[in-house]
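> The following comprises the amino acid sequence and a computationally predicted model.
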Amino acid sequence: MRRKFIILIMIVSSYSCFEQDKAPFLVQEVTITFSNIPLKEALRKLEQELDGLVFMYSPSSFDSERKINLSFEKTTLEALLERLFKEDDISFLERKNKILLKPKNVGNEEGL
């Protein structure tokens, strides 16, 4: 019984260490190409590329159907998003595995 408890402690400890080492999504580098796809599809593609990432946004915040035709190589997610939303006034707020995309004139959201 004591042996099982020690093994359980070791597993939980190693999982905690792994999670702590994970860098925030906005500073992670991405290499990706968007070939004439809607912006909402580009965001889905990023969610698939960066395991665990979830974008949260209101469809009325920006034109999610706008076609994207861009390529990025070893670019931080923050720089990539700044380029994607160059025509919009969108800010990015990261909380755990979620990135909230919102108009810059809207107050900070809590509780993500």
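Sure, I can see it.

> alpha carbons only for contacts and neighbour counts from here, please
OK.

> could you pull out the strands for this structure?
For the chain, applying DSSP state E gives strands covering 29-38, 54-56, 67-76, 90-95, 98-103.

> so which of those strands gets nearest Q20?
strand 90-95 (14.3 Å; Cα to Cα).

> tell me what that closest one is packed against?
Judged by 3 or more Cα pairs under 8 Å, 6 or more residues apart in numbering; DSSP states H and E, the packing partners of strand 90-95 are strand 98-103.

> Dump the strands of the chain to a markdown table, plus distance to E82 and mean neighbour count.
Listed next are these as a markdown table, based on distance: least, Cα to Cα, whole Å; neighbours: other Cα atoms under 10 Å:
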| stretch | distance to E82 | mean neighbour count |
| --- | --- | --- |
| strand 29-38 | 13 | 16 |
| strand 54-56 | 14 | 17 |
| strand 67-76 | 10 | 15 |
| strand 90-95 | 8 | 17 |
| strand 98-103 | 11 | 19 |
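
> okay, pairing it with this:
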Amino acid sequence: MKYREIEKSISKLWRLAFFIFILSFGVHSQIYAAEQDGKITLSFSDIPLREALSRIEKVSDYTFFYDEKNVNVNQKVSLDVKDVNMQSLMTALLKDTNLDFEISNRQIVLLSKRSSGSKTAKRHISGVVKDEKGETVIGASVVVEGTTTGTATDIDGKYALDVPVGAKLKITYVGYRPFSVEIEDQTIVDVTLEEDNKVLSEVVVTALGIKREKKMLGYSVQDIKADELN
């Protein structure tokens, strides 16, 4: 008698496991199909924006970027869409907020509406700085031209900075030509720096008679022409 009960219990467990597997496979298939068609179906109510963005990332191949100083990710949002593209989804998600968005290369940047449409508006700019060989440049200076606002690239050559619309972003690094770009609608600015052959070829002779690249010296160097020396 006990053996039959055990056998029935095992049979029920197998049927339950098989049902869960089929259900899970069906859900993942629907998500995959939505991504393939570029359409998304999603529904939730009154949850923090941070959680909403996380859910959207899970059912799509988009990534969100925002500055928490300007974007309140704890505000509650709701969404109920079916078979829509990302543009329509984001419009529906942010309709009752003070936020706007921009989509570029599977990346979505959230912005404050209060600053949009104004020349004093700021864009959250991010990107990667590389050299001509494709190697990332560590410690490159990224500055809003004419100001002291700036940052430096990290170990992966990445940077992020709030830049006023209409201002110029200037990227510099020793041994490379300066690069500058005017900020308008873009949010991603990847940069490739070109070597400055004039700087790289300039050498000096130290007191010990050893040649060194001028840029590599840890002290100031004064140029003296031959006729002045005579």
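In hand now; what should we look at? Given the structure is predicted, the values throughout are model-derived calculations rather than measurements.

> residues contacting the closest residue to P164 of structure 2 other than its chain neighbours?
Among residues not flanking P164 of structure 2 along the chain, K122 sits closest, at 4.0 Å (Cα to Cα, 6 or more residues apart in numbering). K122 of structure 2 is in contact with S115, D162, V163, P164, V165, counting by Cα atoms under 8 Å, 6 or more residues apart in numbering.

> next one: L43 of structure 1
The contact partners of L43 of structure 1, taken as Cα under 8 Å, 6+ apart, are F55.

> how about it, what's its partner in structure 2?
Counting by TM-score structural alignment, L43 of structure 1 lines up with L53 in structure 2.

> Over to S60 of structure 1?
S60 of structure 1 maps onto K69 in structure 2, by TM-score structural alignment.

> rewinding a little: so which of the strands of structure 1 is nearest E110 of structure 1?
Comparing the strands of structure 1 by their distance to E110 of structure 1 (Cα to Cα), the top pick is strand 90-95, with 9.1 Å.

> one step back: what's the spacing between the match of L43 of structure 1 and K211 of structure 2?
57 Å (Cα to Cα, to the nearest Å).

> Counting by contacts, list what the longest helix seen in structure 2 packs against.
For structure 2, the helix with the greatest residue count under DSSP state H is helix 2-37. Other helices and strands packing on helix 2-37 of structure 2, by 3+ Cα pairs under 8 Å, 6+ apart, are strand 40-48.

> so how far does the strand it packs on sit from its counterpart in structure 1?
After superposition onto structure 1, strand 40-48 of structure 2 sits on average 1.2 Å from its aligned residues (mean Cα distance after the TM-score superposition for structure 1).

> what's the angle from that strand to helix 2-37?
With axes from the mean of the first three to the mean of the last three Cα atoms, to 10 degrees applied, the angle from strand 40-48 of structure 2 to helix 2-37 works out at 100 degrees.

> Check the offset of strand 40-48 of structure 2 from the chain's centre.
Centroid separation between strand 40-48 of structure 2 and its chain, computed with Cα atoms, centre = their mean, to the nearest Å, is 24 Å.
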